[in-house]
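Peer 1: Sequence plus predicted model, see below.
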Amino acid sequence: MNRPTAIDLFCGAGGLSEGLRQAGYSIVAGNDIDPFAGATFVATHKEAYFLEGSIRDLDASDFLKATGLKKGELDCLAGGPPCQGYSVYNHQRGMHDERSHLFREYLRIVEGLMPKWLVMENVTGIMSAGEGEAFQGVLAGIKELGYNVEAQILRAEDYGIPQERRRVVFIANRIGLPIVWPERTHGEGLSPLTTIHDALSDLPSLSNGEDAGVCGYASEPKSDYQRELRAGSNAVYNHAAPRLGAINIERMQHIPQGGSWRDIPFDLLPAGMKRAKRSDHTKRYGRMKWDEQSCTVLTKCDVHWGAYIHPEQDRSITVREAARIQSFPDWFRFEGPRTEQYVQVGNAVPPMLGRKIGEAILFAESALADTRENELVASLG
C-alpha cells in the first residue's frame, strides 16, 4: 500500500514534515524562502523535491509538476506561514506587517492543489492580531474552498515534549470526515510530563564557547525520550556552546536552577535591567530546572531573552539541546551558520507534535475505511 502524500509549505528545516513522515506520510515536496533552512530540509528529506524561493513566485502547477501529482490527488498540504507578524514577542505586531498576509498565499496554493487534508500551524497571537482578522480570514478562506475546518490551541508538553509551547493548529478536509484531534498523552492523570533531565542529561558537558564537533554521548540513554531521539544516530551533532562574555559568566554563577535575573547582584545587572521591576522580564537570565520543562524555544536561545541557561553548566544551551527540547531526532543535522541553525530550530513545529497530528488524521481516514468495509459486509450478508 502506498504511503499517503504530503507537501509542506513554509517548511523551514522540516519539523512538521518530519512529524508527518513519522506518522506514515511520504513527503513529496517542500518550499521555503530561507536557503539555510532549505539546505537542512534537502539534507534530511532526500525523498522530497525542494522548491526554494518566495511562495509569491510559485504556483500550484509548480508543485504538481515537481511531484507528478494531479489536482485533487495530494493527501495533505501542511504549512506554517511565518508567524513573526502575529507573535507576542513582536511589539509592532499586526496586520500592517506584510508577513501577516502570507496565509493568503497558502490558500492560493490550496485552491490550485485541492488536497484532501490541510494542516496549518501558527502562534496563538494570530487569534488576536488585527482584532482577529487573520484568524477569521484563515477560517473563512478555507471554508470558501469547500473544506470543513476546525482550530485548536495545542500545548506541546501535553504530547511528551519537554517544553511549554502553545500553537494554534488548523485541521481541515474536503472529503466529509470529522476532524480528529490528537489526544493528550502527558500530564495530570496520564504519563508524567517530559523534563529537561529526560531530554538533555545524556549529552556531553561543555564549557562556555566550547565546540564539541561530532562527538559521542556522555552516557547510555537515561530516559525513553532520549532512547527515541537517539534512534538512528551514533553521534552528537550541532553541539557547540555560544561564547558569552566574562560578565555573563559571572552573572550565571549567582543563578540557581529555576532562578533568573533577580538572583544576580544589583551591581552586575545590565544597565537597562537595573531599572526593571521585580515583576518584569520573568524569564530573562533564567536557568533551567532538571525536573521541569523548558520555556518556549525561540529563534535565539539568548540568555537576555529567556531561560536558556543550562541547568548545571554556566553557558547557554546548544543547537542540539534546543533541538532535543523541540523533539528533533539526533540524526537530524542542521545546516548553515550557527545563528541560522537556532532560527531553524526555533521556527519549527516539534516533530513529535507533527506526528501526533498526522496520526490523528490517519485515524480519521482508517475509521472511514472500517465503516465502508462494514457497510460492504452488511450489504453482502
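Peer 2: Received it, and whenever you're ready, just let me know what you need.
Peer 1: Going by C-alpha atoms from here, please, whenever you check contacts or count neighbours.
Peer 2: OK.
Peer 1: Please work out how many residues are found near the closest residue in space to W181 that isn't next to it in sequence.
Peer 2: With Cα to Cα, 6 or more residues apart in numbering as the criterion, W181 has its nearest non-adjacent residue at 5.8 Å, and that residue is A360. Here the number of neighbours of A360 (other Cα atoms under 10 Å) works out to 18.
Peer 1: ranges for the strands of the stretch 101-250 of the chain?
Peer 2: 117-123, 148-155, 166-173 (DSSP state E, counting those that start in this stretch).
Peer 1: Now render these as TSV, adding distance to F334 and mean neighbour count.
Peer 2: Shown next, in TSV, are the strands of the stretch 101-250 of the chain (distance: least, Cα to Cα, whole Å; neighbours: other Cα atoms under 10 Å):
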stretch	distance to F334	mean neighbour count
strand 117-123	22	23
strand 148-155	25	18
strand 166-173	23	21
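Peer 1: Indicate which one of the ones you listed is closest to M352.
Peer 2: When those are compared for distance to M352 using Cα to Cα, the nearest one is strand 148-155, at 11.8 Å.
Peer 1: Got another one to weigh against that:
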Amino acid sequence: MIFRLGELFCGPGGLAYGATHADIGNDDFKIVHAWANDYDRSTCDTYIHNICPDAPDSVMCGDVRKLDLDATTTIDALAFGFPCNDFSVVGEQKGFDGTFGPLYSYGIKILKIHQPQWFLAENVGGLRSANEGKAFKKILQDMKDAGYKIYPHLYKFEEYGVPQARHRMIIVGIREDLPYEFKVPSPKPYENIDNTCKTALECPPIPENACNNELTKQSAKVVERLSYIKPGENAFTADLPEELKLKVKGAKISQIYKRLDPSKPAYTVTGSGGGGTHIYHYSENRALTNRERARLQSFPDNYEFQGPKESVRRQIGMAVPCRGAQIIFEAILKTFANIDYPFVEANQSTDLDK
C-alpha cells in the first residue's frame, strides 16, 4: 500500500523527511511525496532540494488562501503542520482571532476534497489552551465532521530519542469507514538512547565542510557575558558583573543567553527572536550554528537548507524533528499493515476529547 502524501504548510521538510524515510520492514507499505505547499520561497527551495529535487513543480509556493485547492492531485494521506503563531504559549495566544489561527481550515478543506485514508496534523502544545480550550475542541470537531476518527496526543519528543525538549500536539486521523485504530507509539523503546545535546553535537563531529555551519557574529560584550554563564544557566540566573547584566523590566525570559546543559537534551529550538535567543553552546562562548541547531532537530548533516542565514535559522526552528516524525509515520504504516507495536495505554495517554 503506497500512500501518496500531500502537505500544507510543509516548512523545510521535517515531516516529509520522516514520512518518506518511514520503514516498517515491508516495502508494500511506504509513503511517497505527491505535492506540498508553503508560502516562503526559501523554505520551498529547501523542501524541493531535499525532498523532491526531480519534481520541483510539485511544490506550490504561495499563500494557501490563494491556492486552487480543488486543482490539487489526488492523495492518500495528508500532513499539515498548520501555523502555530496564534496558539503558542509564548505571546498573546490570539487563537482564532489571530492571522494564523484559521489556517487549519484549509487542511479540513483538503480532507473533504480528497478524503485521504489518513492524515497527520501538528501544532504546539499550547493549542489545547488557546481560546480557553475552545479552539482545540473546534478543530477536533471539524476533523470528525470531515469523516475521520481522530487520535490527538501531546508528544514529548525528548522521550522518543530526539536530543531536544520539544512538546507538540500531533493529531492522527483515520477515515472513519476504514477498519483501523491508531495507537500512540510508546516512548519506552527509546528510554536508553543517549539523547543529550552534547552527544548530538559531538558524536560524530560535524564535518568541516558541512553546509549551514557558519558561526554567528557576536560582540565582545556578548562573549564576555557568556563567559560568566554556566551550562544550564541564563542571563538572569547567572552571577554576572553589574555591567554585563541585562536591563530588562517585567518578565525575564528563561532562554535569554541560556547555555545548553551537556547532560540533558537541548531546550526547545525556536525559529525567531532577537539577541540572546540563538541557543548557546555548553562549553564554547558562542551561539550554535544552524547546522548544530539542525542536529538538535535530528536533520541529517547532508540536509541542505536554502536561503539567507536568518531564513535558515527560522526554517530549522519551525520544523518538526525528523526522527520524531518518522516514529509516528511508522506507527501509522504499522496500523495499516496490521503489525503490532508498543503503544501508550489509554489511561496513560494525553489525548483529549475523542
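Peer 2: Looks like it arrived, so ask away. From a predicted model like this one, the values you see are computed outputs, not experimental measurements.
Peer 1: re the thing from before, can I get the strands of the stretch 101-250 of structure 1 in JSON lines with distance to S294 of structure 1?
Peer 2: Converted to JSON lines, the strands of the stretch 101-250 of structure 1 look like this (distance: least, Cα to Cα, whole Å):
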{"stretch": "strand 117-123", "distance to S294 of structure 1": "17"}
{"stretch": "strand 148-155", "distance to S294 of structure 1": "13"}
{"stretch": "strand 166-173", "distance to S294 of structure 1": "12"}
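Peer 1: Out of those strands, the one nearest L102 of structure 1 is which?
Peer 2: Nearest of those to L102 of structure 1, taken as Cα to Cα: strand 117-123 at 11.6 Å.
Peer 1: Mean per-residue distance, the closest one versus structure 2.
Peer 2: Average distance, strand 117-123 of structure 1 versus aligned residues of structure 2 after superposition (mean Cα distance after the TM-score superposition for structure 1): 0.3 Å.
Peer 1: Give me the contacts around that strand.
Peer 2: Residues external to strand 117-123 of structure 1 that are found in contact with it (Cα atoms under 8 Å, 6 or more residues apart in numbering): 75-83, 86-87, 166-174, 349.
Peer 1: Alignment lookup: the residue nearest to W181 of structure 1 to structure 2.
Peer 2: A360 of structure 1 maps onto A331 in structure 2, with residues paired by TM-score structural alignment.
Peer 1: Equivalent analysis for T339 of structure 1, please.
Peer 2: Structural alignment (TM-score structural alignment) places T339 of structure 1 against E310 in structure 2.
Peer 1: next helix or strand past the host helix or strand of its match?
Peer 2: According to DSSP states H and E, E310 of structure 2 maps onto helix 309-318. Beyond helix 309-318 of structure 2 in the direction of the C-terminus, DSSP H and E gives the next helix or strand as helix 322-337.
Peer 1: what angle separates that next one from strand 167-175?
Peer 2: Compare the direction of helix 322-337 of structure 2 with that of strand 167-175 by axes from the mean of the first three to the mean of the last three Cα atoms, to 10 degrees and you get 20 degrees.
Peer 1: Quick one: average offset of helix 322-337 of structure 2 versus structure 1, please.
Peer 2: Helix 322-337 of structure 2 differs from its equivalent in structure 1 by a mean of 0.7 Å after superposition (mean Cα distance after the TM-score superposition for structure 1).
Peer 1: got the contact list for that helix?
Peer 2: Residues contacting helix 322-337 of structure 2 (Cα under 8 Å, 6+ apart): 14-15, 17-19, 21-24, 29-30, 157, 160-162, 180-185, 297-299, 340-341.
Peer 1: what does stretch 157-167 of structure 2 give?
Peer 2: Residues outside stretch 157-167 of structure 2 that contact it (Cα under 8 Å, 6+ apart) are 124-125, 154-156, 168, 187-191, 193-197, 200, 264-269, 296-298, 321, 323-324.
Peer 1: Could you tell me which of the residues you listed belong to helices?
Peer 2: Applying DSSP state H to those, the entries found in helices are 197, 200, 296, 323-324.
Peer 1: Any chance of a markdown table for these, columns neighbour count?
Peer 2: Shown next, in a markdown table, are those (neighbours: other Cα atoms under 10 Å):
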| residue | neighbour count |
| --- | --- |
| C197 | 26 |
| A200 | 24 |
| L296 | 28 |
| R323 | 24 |
| G324 | 23 |
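Peer 1: give me every residue that touches K309 of structure 2.
Peer 2: Residues in contact with K309 of structure 2 (Cα under 8 Å, 6+ apart) are 212, 290.
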